[in-house]
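A.B. asks: sequence first, then the predicted structure, then my questions.
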Amino acid sequence: MSLTRHSTRRMISSWSRGIRTKSWTFEDTSTYSAASHLSRLLESKFPSYSKVDNIKKLRQLPPGFHFLYCNPSNIHTGEDGYDNYQSPVDEEGRHFGRRMWVRGQIEVVKAIEFQKDVSCIEHITNVRNIQGTAFVNISREFSSSDGGRISEQRTLAYTNERYSSSGKPHEAFTADRSHGITLSSIDVMRYSALTYNCHKVHYDRQYAVETEGLPGVLVQGPLMVTLLLYWYARIHPEVEVQRFRYRNVEPWLVDEPAALSIASINGKHVLQISSKTGQKIVGWIN
């Protein structure tokens, strides 16, 4: 059941006060096996670039690979298949009809090595209500047994409005370098399995179109981030990425031809994924 609009502000305020006192801890191990599966998926999208012959030759997690570890168990999922432990609710336990990953930041304080015990402490830092949409800011602090540390911030938006495009192309920057890419339903399914992501918008076309009003099945936000960082590492192997912030602009659909692009703007490397309709995601390497 979805929230009515008039209860939204009261719900967000009440729920926010309680949820910000809570934290969640996830334990995992930074195994080579999960990283090997992801590496094979990513390498298949960059056939003209230098290969990582064996992920076990690497000592540390490549940028974006932390998404593989310390994920929720998906025991209490909503109608959309996504875990509801952080989903805003009102006094009667009613949830929003749709959720979206809208932005985030990754900061590598000290790289996490493979085959280490990893702990992630998660808590909600801020909740805002903007015209009936709840924006929930989440902090995830990864630490490993050898002193590695990755700090991640992500923002999810919760709304009762079905998806609708603005109808105007989202402008993409002029790239210094680009790489064409298309993801299939199999690619997206493999990534969902690796990250234990049960969100229906990534595999159930009928649900995505009929329930949420989306144009089709969506590529995951973390996968877009990882693709950009993986490609960047191929182009600039000499750069150790310490901070990457990004903003999801529009859905990227399965089987939709797109391009990964990079440009140097105001002294920073800016990356994007875009299609003929414009930007899907844009990110900045600091």
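C.D. replies: Right, received. Where do you want to start?
A.B. asks: from here on, just use CA atoms for contacts and neighbour counts.
C.D. replies: Fine.
A.B. asks: show me the contacts for Tyr246.
C.D. replies: Residues counted as contacts of Tyr246 (CA atoms under 8 Å, 6 or more residues apart in numbering) are 103-105, 225, 281-284.
A.B. asks: same question for Val217.
C.D. replies: Val217 touches 185, 201-205, 208-209, 253-254, counting by CA under 8 Å, 6+ apart.
A.B. asks: taking these together, which two end up most distant?
C.D. replies: Farthest-apart pair in the contacts of Val217 is Ser185 and Val209; separation 15.1 Å (CA to CA).
A.B. asks: ranges for the helices of the stretch 101-250 of the chain?
C.D. replies: For the stretch 101-250 of the chain, applying DSSP state H, counting those that start in this stretch gives helices covering 185-195, 205-206, 221-235.
A.B. asks: okay, these, which one's buried deepest?
C.D. replies: Of all the helices of the stretch 101-250 of the chain, helix 221-235 carries the top mean neighbour count, a mean of 20, counting by mean count of other CA atoms under 10 Å.
A.B. asks: picking up where we left off before, the helices of the stretch 101-250 of the chain: which one's closest to Tyr69?
C.D. replies: For these, proximity to Tyr69 was assessed by CA to CA; helix 185-195 is nearest, at 7.2 Å.
A.B. asks: that closest one packs against which elements?
C.D. replies: helix 32-43 (3 or more CA pairs under 8 Å, 6 or more residues apart in numbering; DSSP states H and E).
A.B. asks: and the residue positioned nearest the centre of the chain, what does it touch?
C.D. replies: Against the mean C-alpha coordinate of the chain, by CA atoms, centre = their mean, the closest residue is Pro222 at 2.8 Å. Pro222 is in contact with 64, 67, counting by CA under 8 Å, 6+ apart.
A.B. asks: residue contacts, Glu256?
C.D. replies: Counted by CA under 8 Å, 6+ apart, Glu256 has contacts 182-183, 275.
A.B. asks: which among those count as buried?
C.D. replies: Buried members of the contacts of Glu256, scored by 16 or more other CA atoms under 10 Å, are 183, 275.
A.B. asks: what's the closest of the contacts of Glu256 to Ser119?
C.D. replies: Using CA to CA, the contacts of Glu256 come closest to Ser119 at Leu183, 31.0 Å.
A.B. asks: second structure follows, compare the two:
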Amino acid sequence: MSEKQASIIDEAGLAHLRSWTGKSETTADLITAAPVRSMSATLDRDDATPVSGTLLAPLWHWLYFLPHARQSEIGADGHPTRGGFLPPAPLPRRMWAGGRLTWETGNPLAVGQEVQRVSTIQSVNHKAGRSGELLFVLVQHQFSNENGLALTEEHDIVYRAAAEPGAPEPTPQKPPLDGEAAWSRTIVPDDVLLFRYSALTFNGHRIHYDRKYVTEVEGYPGLIVHGPLIATLLLDLLRRNLPDATVRKFSFKAVRPTFDLNAFSVHGKPSDDGKTVELWAQDHDGWLTMQGTAELA
């Protein structure tokens, strides 16, 4: 890595970014029916019309507690300008790298509930490697309804340095259970699917809809499929094949970007005892793009 790259975050800068550790914010939202109905349509599901009391599918809480920065507060990448709740990372590329979620037994989130979310910066860590600098930010979210804690989520955010010509690409991986899937589904990530998910999550990040920006500024070959959308499609695959199952825990990790240039696929395989399900996504070349594990109640 060049001296220029190494100096983007120096010791003083890292200490400043780490001063965000422990920062917390509390927000509230009402779980309404319209986003649920819209998500069902976006995922091409034939769900009943949601009403008060309809249970929220796992990961569909991402339709709520959305960022509402004013237009004048939006940065060049389409995200809110940095330095508010999240630390002002000086690295331009931002990714939702993965997460871990635990749903409380007997206290599901449902349409009609008023929910409070307490978000806390758990850690800020820096790493420099062959592919450049990385800044990892771990955020914990705790969601509570009138009955108490309903969901705890750990959200991994990674900031990366801009791509440089000739920089080494990470070695692609084959899925650990390649060829062993019990369930599979092919997804065509066209512009409409990406637009609808961005709209549903009020996500202005330009890498998902602005082809000129994503190719010329961030150096990617095409529009990037949202990591949360892929994670949602993994659990949607589980729901299609085990409609009566209750997900207790879910962990996932983004391994490789997925672009809109080709179809991709999601796959699943339950364990022999039926207690867990291994889930993964792979691109058109068969390379692993996301890996997850669901634990059933």
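C.D. replies: Received it, and whenever you're ready, just let me know what you need. Just so it is clear, the structure is predicted and the values come from calculations on it, not from any experiment.
A.B. asks: overlay them and tell me the TM-score.
C.D. replies: The TM-score (TM-score structural alignment, normalised by the length of the first structure) is 0.88; 273 aligned residues with a CA RMSD of 2.2 Å.
A.B. asks: on that earlier part again, out of the contacts of Tyr246 of the first structure, which sit inside strands?
C.D. replies: In strands, judged by DSSP state E, the following of the contacts of Tyr246 of the first structure are found: 103-105, 281-284.
A.B. asks: any chance of these in CSV, with neighbour count and distance to Lys57 of the first structure too?
C.D. replies: Shown next, in CSV, are those (neighbours: other CA atoms under 10 Å; distance: CA to CA, whole Å):
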residue, neighbour count, distance to Lys57 of the first structure
Arg103, 20, 32
Gly104, 22, 29
Gln105, 19, 27
Ile281, 24, 31
Val282, 24, 30
Gly283, 22, 28
Trp284, 19, 28
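A.B. asks: identify, from those residues, the entry nearest to Tyr191 of the first structure.
C.D. replies: Ile281 (17.8 Å).
A.B. asks: didn't the closest one look like it was pressed against Met224?
C.D. replies: Yes - using CA atoms under 8 Å, Ile281 of the first structure makes contact with Met224 at a distance of 7.4 Å.
A.B. asks: and for these two, which residues touch both?
C.D. replies: Common neighbours of Ile281 of the first structure and Met224 (CA under 8 Å, 6+ apart) are Ile273.
A.B. asks: is it possible to mark the buried ones in the contacts of Val217 of the first structure?
C.D. replies: The neighbour-count test (16+ other CA under 10 Å) applied to these identifies 185, 201-203, 205, 208-209, 253-254 as buried.
A.B. asks: could the residues you listed be laid out in JSON lines, adding distance to Ile12 of the first structure?
C.D. replies: JSON lines is the format used below for these (distance: CA to CA, whole Å):
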{"residue": "Ser185", "distance to Ile12 of the first structure": "35"}
{"residue": "Val201", "distance to Ile12 of the first structure": "24"}
{"residue": "His202", "distance to Ile12 of the first structure": "27"}
{"residue": "Tyr203", "distance to Ile12 of the first structure": "30"}
{"residue": "Arg205", "distance to Ile12 of the first structure": "30"}
{"residue": "Ala208", "distance to Ile12 of the first structure": "25"}
{"residue": "Val209", "distance to Ile12 of the first structure": "27"}
{"residue": "Leu253", "distance to Ile12 of the first structure": "31"}
{"residue": "Val254", "distance to Ile12 of the first structure": "33"}
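A.B. asks: for Gln105 of the first structure, which non-adjacent residue is closest in space?
C.D. replies: Arg245 (4.1 Å; CA to CA, 6 or more residues apart in numbering).
A.B. asks: and the one you found? What does it align with in the second structure?
C.D. replies: Using TM-score structural alignment, the partner of Arg245 of the first structure in the second structure is Ser251.
A.B. asks: what residues does the residue nearest to Gln105 of the first structure make contact with?
C.D. replies: 103-106, 283-285.
A.B. asks: closest to Ser145 of the first structure among those?
C.D. replies: Each of the contacts of Arg245 of the first structure was checked against Ser145 of the first structure using CA to CA; the closest is Ile106, at 19.7 Å.
A.B. asks: burial of that closest one, as a residue count?
C.D. replies: As a burial measure, Ile106 of the first structure scores 22 neighbours (other CA atoms under 10 Å).
A.B. asks: corresponding residue for it in the second structure?
C.D. replies: Ile106 of the first structure maps onto Leu101 in the second structure, by TM-score structural alignment.
A.B. asks: burial count for the closest residue to its match other than its chain neighbours?
C.D. replies: Excluding its sequence neighbours, the residue lying closest to Leu101 of the second structure (CA to CA, 6+ apart) is Glu153, at 4.4 Å. By other CA under 10 Å, 19 other residues sit near Glu153 of the second structure.
A.B. asks: quick check: Glu153 of the second structure touching Glu104?
C.D. replies: No - counting by CA under 8 Å, Glu153 of the second structure stays clear of Glu104, with 11.3 Å between them.
A.B. asks: just to revisit the earlier point, doesn't Glu154 make contact with the match of Ile106 of the first structure?
C.D. replies: Yes - the criterion here is CA under 8 Å, and Leu101 of the second structure meets it with Glu154 at 6.4 Å.
A.B. asks: how far away is Ile75 of the first structure from Cys198 of the first structure?
C.D. replies: Plainly put, Ile75 of the first structure is 11 Å away from Cys198 of the first structure if you go by CA to CA, to the nearest Å.
A.B. asks: so for the two, which residue has more residues nearby?
C.D. replies: Using other CA under 10 Å as the criterion, Ile75 of the first structure and Cys198 rank with Cys198 on top: 17 against 11.
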